[in-house]
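Student: Quick check, what structure comes out for this input:
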Amino acid sequence: MEWPRETVWRQGRFLSQDDVREAVSGDCLENATGAIVASQDCDIAASPEVEPVVEFVLCQSIVKCDGNKLNAKNPRCIHLPLETPEGEFVEIDTRQRIFVPKETLIGFQPCDKLQVSDFHVRVFQKWLALRYKRSAFPDAFNNRLGKGRLNITKAVAPTASSIEAVLFDLGDDFKTEITDPDEVYSLSITLVFNEEIQEDAEQHAEEARTKIEDTLTNRFLDQDTGAWEGIELCEVSIISVNAITVAEAESLLRFDLDELSFKEELPVSTFEHPPATMD
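Tutor: Modelled structure (predicted):
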């Protein structure tokens, strides 16, 4: 049977647990409850001579989600809500990828029990891109931030579902290794909240802002001398996802909950302005 260009397979559709085990083999399938299509629609529709396989990412059903893994906040793992009455979620790990030949996939249908909304398919797309396009900060900055990174994560965690992104601005030092202990990194933080997901998102962002200001001030400001040590927190601001401009977003660096350092590469913003409608 030839691969039909008008295939039922699209990015964001799922292969069931039984079909995954029939289509491929390997130890990685032990905990998988299905797999979600990662390939782009045009690549899926292309003939097997041009694109011979469809890429999937294995997923695992979970009862409770982690807010820090919603909305593509973590570049290695994402939690997506399923469209089920029970409000279930799936956990998807970008390192758990499989490739199914189209001649094998032609005998299967998408799983009706595993579906996500169009909006969350777009979130999934953004998350896939983060694997290859995300901010990395100077080693010296990361070393100085130290446990402050965890402090920021803890401050955001209770309101994580309301906050679309945490953006950093290091000014001209975004790729500079500052070695002089008397010099500081000047840090401004922007919390992007999404009131279309939660009505009180702005209030939650305000709460996170206060926690971040308090914890980083306590960590880096010498109360006796009034001097900042290592990092100077210039500002923590909040803004709606519907108010931030593309230019503003592209000028800032996304602080991922799993970010790494860099030595030579130029960090780029991974924040993308989401669509105006959320459904």
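
Student: switch to C-alpha atoms for all contacts and neighbour counts from now on
Tutor: Noted.

Student: which helices and strands does the lengthiest strand in the chain pack with?
Tutor: The residue-count maximum for a strand in the chain (DSSP state E) belongs to strand 89-101. Applying 3 or more C-alpha pairs under 8 Å, 6 or more residues apart in numbering; DSSP states H and E, one finds that strand 89-101 contacts strand 53-62, strand 77-81.

Student: Please generate a structure for the following sequence too, so the two can be compared:
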Amino acid sequence: MWRQGSILARKDFQVVGLSDDSEAEVAVVISHDCDIANNNLNVEPSVEFIIARIIAENDGNCTYGKNPRTLHLDYICGEETVHLELTASRKSVIQKSKLEAVSPDETYYPSCSNQILQSWLASRYRRHALPNSLVARLSKVFSYIEKEGKKNANGILSFHIDYEPREELSPKEPYELWINIVHVTDESNYCEMCKQLALKLKEKFPELLKKTENEGTVDLRRCEAISEAEFTLRDMRETVEFRLDHLSYRAEPFGPVT
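Tutor: As a prediction, the model looks like this:
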């Protein structure tokens, strides 16, 4: 039975009408289970897939849905862990009538629930751009966060920021800013690593902000590390997630998304 996260083997690509892409090893179902199960072909005639390739190892910057354009996701194949790279732009639609001729490759199964896949798929449609006036003031800060975040990507789940007021301001009016560095709990050293990063960011903040002082000022009210177990759903709702791949209102660099 086809479900979200099911794998279509490359040997079946031509059977269902997919081109034989030399870089593609598998295709991953991304349609919701309810849509797949809907037998009314006038309403849900097709199933959506993302073409994926097998990579040697994950890039921490692309795990846990950090990057809205690329996801590195683990599957179990036999007794081995296989790392898949999914690229959001490589979607294909297959008619359900063609899928009847093939079955999912059941030698693959996700190493965790589909929650990461679902969150990553949704992130492209719930991204929130910051006011341009705030982006301009924080451009050097965001560059620093991006650089340091990529160095420590395996331990960092996300950067979440809050700011006031939530509107465009003139250069004479200040913003207030709160930064949370959310770390995974898989290894104990991740906590200390993120605490050190928060400390470094607080120390560097005035220097970084001075480089854009003509754009206006930002008052950093808090910058701290917090574990994924402590970061609540309410925290997520009330903050903006900074991803290491981002756009502002003007489609320029350095605008967090959520």
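
Student: Now the TM-score, please.
Tutor: Remark: TM-score between the superposed chains equals 0.86 [TM-score structural alignment, normalised by the length of the second structure]; 250 aligned residues with a C-alpha RMSD of 2.6 Å.

Student: okay, the longest strand of the first structure sits on what stretch of the second structure?
Tutor: On the second structure, the counterpart of strand 89-101 of the first structure by TM-score structural alignment is residues 83-95.

Student: what comes up buried for that stretch?
Tutor: Across stretch 83-95 of the second structure, burial judged by 16 or more other C-alpha atoms under 10 Å covers 83, 84, 85, 86, 87, 88, 91, 92, 93, 94.

Student: now, among these, which is nearest to residue 172 of the second structure?
Tutor: residue 88 (40.2 Å; C-alpha to C-alpha).

Student: Please list all residues in contact with the closest one.
Tutor: 50, 68, 69, 70, 121 (C-alpha atoms under 8 Å, 6 or more residues apart in numbering).

Student: which of those residues lies closest to residue 160 of the second structure?
Tutor: Among these, and counting by C-alpha to C-alpha, the member closest to residue 160 of the second structure is residue 68, at 15.2 Å.

Student: quick one on the thing from earlier: average distance between the longest strand of the first structure and the second structure?
Tutor: Strand 89-101 of the first structure differs from its equivalent in the second structure by a mean of 0.8 Å after superposition (mean C-alpha distance after the TM-score superposition for the first structure).

Student: After that strand, heading C-terminal, what element do we hit next?
Tutor: Where DSSP states H and E defines the elements, the next helix or strand beyond strand 89-101 of the first structure is helix 102-105.

Student: can you give me the helices in the first structure?
Tutor: 17-23, 41-45, 102-105, 118-130, 139-145, 148-156, 201-220, 246-250 (DSSP state H).

Student: which of the residues in the shortest one are buried?
Tutor: The reference is to helix 102-105 of the first structure. Applying 16+ other C-alpha under 10 Å to helix 102-105 of the first structure flags 102, 105 as buried.

Student: Determine how far it lies from the middle of the whole chain.
Tutor: 30 Å (C-alpha atoms, centre = their mean, to the nearest Å).

Student: if we can go back for a sec, right, and the helices of the first structure - which one's nearest residue 9 of the first structure?
Tutor: That would be helix 41-45 among those, by C-alpha to C-alpha, at 7.1 Å.

Student: mean shift of that closest one relative to the second structure?
Tutor: Mean deviation for helix 41-45 of the first structure: 0.6 Å (mean C-alpha distance after the TM-score superposition for the first structure).

Student: what span of the second structure lines up against that helix?
Tutor: Counting by TM-score structural alignment, helix 41-45 of the first structure sits on residues 33-37 of the second structure.

Student: just how off-centre is that stretch within its chain?
Tutor: Per C-alpha atoms, centre = their mean, the centroid offset for stretch 33-37 of the second structure relative to its chain is 24 Å.

Student: what's next to it, contact-wise?
Tutor: Counting by C-alpha under 8 Å, 6+ apart, residues outside stretch 33-37 of the second structure touching it are 2, 3, 4, 44, 46, 47.

Student: ok, of those residues, which come out buried?
Tutor: 2, 3, 4, 46, 47.

Student: nearest to residue 175 of the second structure, of those residues?
Tutor: residue 4 (42.2 Å).

Student: To which residue of the first structure is that closest one aligned?
Tutor: Using TM-score structural alignment, residue 4 of the second structure lines up with residue 11 in the first structure.

Student: Contacts only, for the closest residue in space to that match that isn't next to it in sequence.
Tutor: Spatially, and ignoring its direct neighbours in sequence, residue 11 of the first structure is nearest to residue 37 (4.9 Å; C-alpha to C-alpha, 6 or more residues apart in numbering). Residue 37 of the first structure makes contacts with 9, 10, 11, 12, 13, 14, 15, 54, 55, 56, 57, as judged by C-alpha under 8 Å, 6+ apart.

Student: which of the residues in stretch 240-254 of the first structure are buried?
Tutor: 240, 241, 249, 250, 252, 253, 254.
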